[in-house]
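Q: 3D model of this:
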Amino acid sequence: MATFIISLCAILMLTTVSGLICRKVQLPEVIGQIL
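A: The predicted structure is shown next:
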């Protein structure tokens, strides 16, 4: 059970980190398109 919780937390952290990276990468492109 503990390993399941740890893996779940790891997946959540990975998804949030990847989401933040995607936002940081996409933000300049979106701003460039608007300007």
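
Q: make it CA atoms for all contacts and neighbour counts henceforth
A: OK.

Q: what's the local residue count around R23?
A: Burial of R23 is recorded as 13 neighbouring residues (other C-alpha atoms under 10 Å).

Q: name the helix or strand for the residue nearest to the spatial centre of the chain, please.
A: The residue lying closest to the centre of the chain (C-alpha atoms, centre = their mean) is G19, at 1.9 Å. Assigned by DSSP states H and E, G19 falls within helix 2-34.

Q: just give me how far that helix sits from the chain centre.
A: Centroid displacement of helix 2-34 relative to its chain, using C-alpha atoms, centre = their mean, to the nearest Å, is 0 Å.

Q: also this sequence, please, to line up against the first:
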Amino acid sequence: RKCMQPKDFNFKTPENDKRFQKKFEKMAKELQRQKASL
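A: Next up, the predicted model:
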């Protein structure tokens, strides 16, 4: 994917990674829910 800018990943620490992963999971779930409701 090219929608994310490389500079967003310059500060990758485990802490940020976990937080980002949680956010990403939430977003993915939201997307799936939206697709299901369509």
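
Q: what's the burial count for F24 of structure 2?
A: What F24 of structure 2 shows, counting by other C-alpha under 10 Å, is a neighbour count of 12.

Q: can you pull the contacts of it?
A: With contacts defined as C-alpha atoms under 8 Å, 6 or more residues apart in numbering, F24 of structure 2 is in contact with no residue.

Q: that one maps to what in structure 1?
A: Using TM-score structural alignment as the criterion, F24 of structure 2 maps onto L14 of structure 1.

Q: could you report the distance from its match to I6 of structure 1?
A: Taken as C-alpha to C-alpha, to the nearest Å, the spacing of L14 of structure 1 relative to I6 of structure 1 amounts to 12 Å.

Q: same question for V30 of structure 1.
A: Computed as C-alpha to C-alpha, the V30 of structure 1 to I6 of structure 1 distance reads 36 Å.

Q: go on, L12 of structure 1?
A: When distances are taken as C-alpha to C-alpha, L12 of structure 1 and I6 of structure 1 turn out to be 10 Å apart.

Q: one more: M13 of structure 1?
A: Counting by C-alpha to C-alpha - M13 of structure 1 and I6 of structure 1 are separated by 11 Å.
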